[in-house]
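J.: Predicted model, plus sequence, below.
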Amino acid sequence: SYTFYVIARDAAGNSSEASVPVTFKTLAGQVDTVPPTRPGTPVASAITSSGATLTWAASTDAVGVSGYDVYREAGATDVKVGSPTSPSFALTGLTADTSYTFYVIARDAAGNSSEASVPVTFKTLAGQVGGGCTATYAVSNSWPGGFQGEVTVKNTGTSATTGWTVKWSFPNGQTITQLWSGTHTQTGAAVTVKNVSWNGVLAPGASTSFGFGASWTGTNGVPSTVTCTAP
């Protein structure tokens, strides 16, 4: 509580009678009790025998999202594997040819935590001998009813590839209308893309990419798993 009053003065230094005082009380300090929104379902890409990259749609918050916690389902007690500040996390140290399930929780500066995201489950590749590749899926542009996507293919093996094949399944009925720098087939939700003559040979560590245009209605979710195989 505070009480204030006012006195007027003139140039000769005369002061008035004090005003009637006013008393008021400042508000209590505001406490943020609203948690961030639920993160989007993680997408696993660039899957190898020992790692993968998770990406998800960012959460929103009345004040601001301060970070995310990434968890691996592990029976009775799930394991926190990282706390990135952006909606992406690189997983390392995984076991080859093994299924994993991960989910994400957002948090704000006040310590509020969101509802856990829908989990994503994927299987690491079998140990690669010589060849091997990863594929990273991204939406580069989107508009009502349509979008443009790009997939980057990288040779993660120790010898040059002679070709590659990328596969994924669309979650919401999207349909590819055109694709460049690759040849594709789509059966229902399942998409298969193979290299063309000039981009199938990749030296170890080298990358190439292909792009596509597609249509969507209602929701434009990203595939939960994008795989790449190479001879």
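T.: Yep, it's here. Residues are numbered from 1 along each chain as shown.

J.: rest of the way, CA atoms for contacts and neighbours
T.: Fine.

J.: Okay, helices next: where are they in the protein?
T.: Counting by DSSP state H, the chain has no helices at all.

J.: What's the separation between the residue nearest to A90 when sequence neighbours are not counted and N199?
T.: Using C-alpha to C-alpha, 6 or more residues apart in numbering and skipping residues adjacent in sequence, the residue nearest A90 is T53, 4.4 Å away. Going from T53 to N199 by C-alpha to C-alpha, to the nearest Å gives 24 Å.

J.: Then A230?
T.: According to C-alpha to C-alpha, A230 and N199 sit 12 Å apart.

J.: These two: which has the busier surroundings?
T.: Neighbour tally, A230 and N199, criterion other C-alpha atoms under 10 Å: the higher count belongs to A230, 23 against 19.

J.: hang on, the more buried one packs against G132?
T.: Yes: A230 is within contact range of G132, at 5.2 Å (criterion: C-alpha atoms under 8 Å).

J.: anything in contact with each of those two?
T.: The contact sets of A230 and G132 overlap at T161 (C-alpha atoms under 8 Å, 6 or more residues apart in numbering).

J.: The residue nearest to A90 - how many residues pack around it?
T.: By the measure other C-alpha under 10 Å, the count of residues near T53 is 17.

J.: shouldn't it be in contact with L94?
T.: No: the pair T53 / L94 is not scored as a contact, 11.7 Å apart, by C-alpha under 8 Å.

J.: then this one, side by side with the first:
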Amino acid sequence: MTATGATLTWAASTDQGGSGLAGYNVHREQGATDPQLGQSTTTSITLTGLTANTQYQVYVRARDVAGNLSGNSQPVTFTTTTGGGDTSPPTAPAGLAASGTTSTGTTLSWTASTDDSGVTGYDILRAPGASGGTFTQAGTSATTSFGDTGLTPNTTYRYQVRARDAAGNVSPVSNTAEVTTQPGTSTGNCAAVPTVQTQWSTGYVIQPLTVTNTGTSAITGWTVTFTLPSGHTLTGSWNGTTTVSGQTVTIRNAAHNGSLAPGAATTSVGFQVSRPNGNTALPSGYICA
């Protein structure tokens, strides 16, 4: 507990509807309208920007992927400490960037902040779309990296990070990093999800192109098709038999990775593409059959 912040923890909820938990909303109990103080994808949150020497009564609601909300948790009451002492915030995190983006997640990293009383952690903020929307807290990290999961395929998100110190001071936000998740579509009993391993101004590597048996019985072969953006050229592939027709690429299983039990996946398939300098487009329309 500090003058401007507090850390809350709770037991995980379960989702009986089967769509899966997406996270938790934290509200301050204030009568007819209970303002939301933050969101978390884990069973804890560090609230920031609170008022010193003030009593708060808060509760938590779980939400699932379909947007359904649970009932309110048992409320908890706490009082922030009296202000004073260290009032200098940490420096803003720098160099926020994303890597390893898949259809449902991405990994963020940044340069550490500095502070005279010591940085205690970072708040990860996320907003929907390439513009507009509101940044809300997607999670926290004690290090300079964070893996965000449960994202929607083929969707754009924006991220910012801010640092917290031992006195509860909060830094300015970092630069904004924009991420677009991979498509990751499926047909029949298999799904194909690409991961960008690395990219540069004139090319990129997709590794792995994860092929998963989503059915209830074993499969003995699979075929993945996708479309290269205009001007992109396949320069290599591995662990599959590849054919190219125009901008359409077809990859069929190799002898050693075609048989997959229900729920099993192969992560050995990959390919490399060259592209015009400055063109940041990526393949789309992945279909697995």
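T.: All right, it came through fine. Source: prediction; values computed, not measured.

J.: Need the residues touching each of A230 and N199 of the first structure.
T.: G163.

J.: Not counting residues beside it along the chain, what's closest to A163 of the second structure?
T.: Closest to A163 of the second structure by C-alpha to C-alpha, 6+ apart is Y122, at 4.4 Å.

J.: same thing with D64 of the second structure?
T.: Closest to D64 of the second structure by C-alpha to C-alpha, 6+ apart is L21, at 4.2 Å.

J.: Let me know whether that neighbour touches R61 as I believe.
T.: No: L21 of the second structure lies out of contact with R61 (C-alpha under 8 Å); the separation is 11.1 Å.

J.: Please identify which of those two sits among more neighbours.
T.: Using other C-alpha under 10 Å as the criterion, L21 of the second structure and R61 rank with L21 on top: 22 against 18.

J.: Around the closest residue to G285 of the second structure other than its chain neighbours, how many other residues sit close by?
T.: Once flanking residues are discounted, G285 of the second structure sits nearest to F226: 5.1 Å by C-alpha to C-alpha, 6+ apart. Applying other C-alpha under 10 Å, we find 18 residues neighbouring F226 of the second structure.

J.: what does T280 of the second structure give?
T.: A count of nearby residues for T280 of the second structure, using other C-alpha under 10 Å, gives 14.

J.: Apart from its chain neighbours, what residue comes closest to it?
T.: That would be S201: by C-alpha to C-alpha, 6+ apart, it lies 7.6 Å from T280 of the second structure.

J.: Equivalent analysis for P183 of the second structure, please.
T.: Leaving aside its chain neighbours, P183 of the second structure sits nearest to N154 (4.5 Å; criterion: C-alpha to C-alpha, 6+ apart).

J.: Correct me if wrong: the one you found contacts V193.
T.: No: counting by C-alpha under 8 Å, N154 of the second structure stays clear of V193, with 11.0 Å between them.

J.: Of those two, which one has the most company?
T.: Neighbours per residue, other C-alpha under 10 Å: of N154 of the second structure and V193, the larger number sits with V193, 23 against 17.

J.: For the more buried one, give me its contacts.
T.: Contacts here follow C-alpha under 8 Å, 6+ apart; on that basis V193 of the second structure touches 102-103, 182-185, 209-211, 286.

J.: What number of residues are in the vicinity of Y159 of the second structure?
T.: Neighbour count for Y159 of the second structure, taken as other C-alpha under 10 Å: 24.

J.: List the contacts of the residue of the first structure sitting at the aligned position of it.
T.: Using TM-score structural alignment, the partner of Y159 of the second structure in the first structure is V104. Taking C-alpha under 8 Å, 6+ apart, we find V104 of the first structure in contact with 39, 42, 68-71, 116-119.
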